[in-house]
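A.B. asks: Sequence and predicted structure are below.
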Amino acid sequence: MAIKFGTDGWRGIIGDDFVFANVEIVTQSIADYMMEKDIAGRGVVLAHDTRFMTERFADLVASVFLANHIKVYRPQGPVPTPLAAFSVRELGSGGAVMLTASHNPYQYNGIKYIPEYGGPAFVKITSRIEELIDKNMERAGSKGIKKVDPSLSKDMVVEIDTRSSYVEHLHQIIDFDKIGQAGLKVVLDPMYGAGGELMALALQEAGVDFCCIHDHRDVLFGGGLPDPSEQNLGDLKVKMKEVGADIGVSLDGDGDRFGVIDSRGVYLKPNELIALFLYYLTAIKGFKKGKAVRTVATTHFIDAIAQGQGIQVEETPVGFKYICEKMLEDGVIIGGEESGGLSVQGHIPEKDGILADLLAIEVTAEFRQPLSWLLNKLYLKYGHFYNQRLDIEVSQERKRFLLKRLRTHAPKSCLGLPVVKITDLDGLKIELEGGHWFLIRPSGTEPLVRAYVEARDKGLLGRLKDYTLDIVLKY
């Protein structure tokens, strides 16, 4: 069975493809990559979330690194991905291995390699690791992967705790005093994941009156998904109403994605929050040096606000690694993607749900109003942006044919509106006169086409969805 890295690491079903033997092979391949790049001597951070048997898998990962004479820096207990990425920079390590399947169902686990720059691995890095995996598959079949018992190499395993340093770092970005002085009531839902303890520590630092739900470990995630999208946050809404909260915030299983509900019970989509945060950072906090970076699937609401604030916008393929690349190269005020990934200037180049949730609380403290109030103010100024994502099942053959057909026979008009721009940065994006657009992007791993549509008029959104669906299935 081939082991491939997706947009954010390798993931598999526990007991099926995510098994000890494969974890050994992937770990050895990461160790080989680190030795190739001469960064193995800096050691590796080894972290994990709250999933089933994840400590056992982490012990195995440690044993492979130790057999390669690579020092292991290990937090005690589950930690979120943003803290693992921060720890890489804080310690100057050669990278981190994070055992997580993020917001996937409880049956899954995964391995994410975070290189020495503290963000997602670029394609060239994961491609090289995949090549090494193929070689180590053969090696494992004949000789096996060498391991060393961590208990016999205690001098090479260093216990770390970077939580306080992470919160101290956040003071450079988040106004803790403003949050504390606002007297807000906050409800936190970490969804049984790894981010709850660190988020609670940050809220305590700010002096916030808060309470938590789903903040204990449950490897089944309460029977649901550790995904902070609206359909999974019903319990958060109930608790907010019960305590009269000003805002409710949530995190996914490894704390790198966010979900926010305001005091009116309104769930704000990541598309809306990223645009709102851009406005707040530029108009209120005075961030002016740099640009906004968004993926090709993310709302153009960001572009409208950026134009109003006199800053540029750059578009990337889907995946936070592409935003990370821009954050390392250029001055970026905010980088975000519609799936709930966000980071800002001065922070790690990795998506961070804890940062995003704190930023949402700070905006609420600034205006002393629900976030939907500010959002509506922005809509009055810049106009509305209605958007939706569609996951459409198609055959692999249809998937291969579709983009080829669209690239050679792209429509010149849609719904009576002329096409003004076609982009093939990632899939095919067709922009129409009036600021409407749709993106067709086949999945790299599943028999799916993901379609994203955005319209400036609510009535047009439904027609654009139908049109896009017809193209995917019939064009």
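C.D. replies: Perfect, I can see it now. It should be emphasised that the depicted structure is a prediction, and the values quoted were computed from it without experimental measurement.

A.B. asks: Every contact and neighbour count from this point should use C-alpha atoms.
C.D. replies: Will do.

A.B. asks: Near residue 383, how many other residues are there?
C.D. replies: 13 (other Cα atoms under 10 Å).

A.B. asks: what's the nearest residue to it if we skip its chain neighbours?
C.D. replies: residue 456 (7.2 Å; Cα to Cα, 6 or more residues apart in numbering).

A.B. asks: isn't the one you found right up against residue 436?
C.D. replies: Yes - Residue 456 is within contact range of residue 436, at 6.1 Å (criterion: Cα atoms under 8 Å).

A.B. asks: Between those two, point out the one with more neighbours.
C.D. replies: residue 436 (22 against 18).

A.B. asks: this is the other structure I want to compare:
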Amino acid sequence: MARKFFGTDGIRGLTNTAPMTPEVALKVGQAAGAHFVRGDHRHRVVIGKDTRLSGYMMESALVAGFTSVGMDVVLLGPMPTPAVAMLTRSMRADLGVMISASHNPFADNGIKLFGPDGYKLSDADELEIEGLLEGAPPLAQPELIGRAKRIDDARGRYVHFAKATFPEQLRLDGLKIVVDCAHGAAYHVAPDALWELGADVIPLGVTPNGININDACGSTHPQLLQQTVVASGADIGLALDGDADRLIVVDETGKVIDGDQLMALIALDQHRLGQLKGGAVVATVMSNLGLERKLDAEGLRLERTKVGDRYVLEAMRATGCNVGGEQSGHIILTDHSTTGDGLVAALQILAAMVGQGKPASELLDQFEPVPQLLKNVRFAGGAPLEADSVKACIAAAERELDGRGRLVIRKSGTEPLIRVMAEGDDEAQVHDVVERICAAVTRAAA
């Protein structure tokens, strides 16, 4: 059965345009609720959201859907995605929902679902829910309709959880930290957690108004963070995205550090302390070849998966690894979380800084990246990657890079984009290969 609603990270799209409409959200609540109503106990779903204007609308529709099939609803308000996963487990809920389009602009929104174990749903579960979306799930008898309740201490619970992942014997006293919360879901919890651990905190992106989420701020727009770190003489800058499940770091010189370097530092620090499991780091096909070479030099492996943090997590669970993630900054640390957690990842970076007594610029220069270029080609419809001209161009590029680099071409699971990535030791060759393929895709999509 082909996917109609779910992409690589739940359901996502432009608000008030299918599939991101209140009607679909109500049906998702009914379908997911019906799928997880098992046994005779009182069923419960936990719902969190980021700070988008449309979050109120989508939340109300989901509440109507879940309560109509007999599920009680616990509303968390604006909370990071990993907090929803954590609270789903700790509150013994049957299901968790995050309303967010992550790093996308405010006009988009999305629905992410978590099972009772706090993990994102499997492909099989999502396909079953899609099947129920096409029908009419059985509605609860009037006396069995669910109730909705908002809890007020969700932020405190998550801050306590995040702080518990930081080594008990360490503190952040003396560190000046700039944290950019992207006017998103972590606008309270991230500065609070850092301050409670002793840091001198300079907060950015903490005044959400419904439409400024990810707007020239956060992990996808680190320019303001860079400027603020340098101007304030801060020790480090941390940038989260709209739902705070990814992290990008800026060192004290203003240099942007991506997820590959963050994974390298966390993994090698844990390896040094005897805490790394599985003898490997799990990352996607997009991670830099330099990371793979660095791990190999340390006697460790890089296990690659297809793009999507859910696939990284699946491989981590299968191999027993406890460090994984994506170059984009989704860092998954399964000793602490069941999904990517930007704040928890940041705390591990800060623990390494304090524990080793080294500046961010030194610690976060773990390997020399291989020249890599990623470009996106937007298309209106059709299947440009199926065109013979595009296939021929890709085949020629693969022959050129054979033994000297890698090529990754894929269709985005969340946007109408073709992503073209190449890397290799010859930077000019990498640029030439990417430009040729992008031109071929553009012509085929015209």
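C.D. replies: It's in. If you're wondering where the values come from, they're calculated on a predicted model, not measured in any experiment.

A.B. asks: After superposition, what is the TM-score?
C.D. replies: With the length set by TM-score structural alignment, normalised by the length of structure 2, the two chains reach a TM-score of 0.87; 440 aligned residues with a Cα RMSD of 3.3 Å.

A.B. asks: For the equivalent of residue 461 of structure 1 over in structure 2, grab the count of nearby residues.
C.D. replies: Counting by TM-score structural alignment, residue 461 of structure 1 lines up with residue 430 in structure 2. Neighbour count for residue 430 of structure 2, taken as other Cα under 10 Å: 24.

A.B. asks: now the host helix or strand of residue 430 of structure 2: how far from the chain's centre is it?
C.D. replies: In this assignment (DSSP states H and E), residue 430 of structure 2 forms part of helix 427-445. When C-alpha coordinates are averaged (Cα atoms, centre = their mean, to the nearest Å), helix 427-445 of structure 2 and its chain have centres 28 Å apart.

A.B. asks: contact partners of it?
C.D. replies: 371-377, 379-385, 387, 389-390, 393-394, 397, 420-424 (Cα atoms under 8 Å, 6 or more residues apart in numbering).

A.B. asks: Would you indicate which residues of it are buried?
C.D. replies: 429-431, 433-435, 437-438, 440-442, 444-445 (16 or more other Cα atoms under 10 Å).

A.B. asks: Can you give me the stretch of structure 2 that stretch 299-308 of structure 1 aligns onto?
C.D. replies: Under the criterion TM-score structural alignment, stretch 299-308 of structure 1 matches residues 288-297.

A.B. asks: with structure 1 superposed, average distance for the helix or strand hosting residue 65 of structure 2?
C.D. replies: Residue 65 of structure 2 belongs to helix 55-68 when assigned by DSSP H and E. Once fitted to structure 1, helix 55-68 of structure 2 is off its aligned match by 2.5 Å on average (mean Cα distance after the TM-score superposition for structure 1).

A.B. asks: who's in contact with that helix?
C.D. replies: Residues outside helix 55-68 of structure 2 that contact it (Cα under 8 Å, 6+ apart) are 21-23, 25-30, 32-33, 45, 47, 49, 72-73, 99-100, 109, 139-140, 145-148.

A.B. asks: And stretch 279-289 of structure 2, by the same measure?
C.D. replies: Applying Cα under 8 Å, 6+ apart, the contact partners of stretch 279-289 of structure 2 are 260, 263, 267, 295, 300-308, 312, 315-316, 321-327, 369-370, 372, 408, 421, 423.

A.B. asks: What lines up with residue 192 of structure 2 in structure 1?
C.D. replies: Per TM-score structural alignment, the equivalent position to residue 192 of structure 2 in structure 1 is residue 201.
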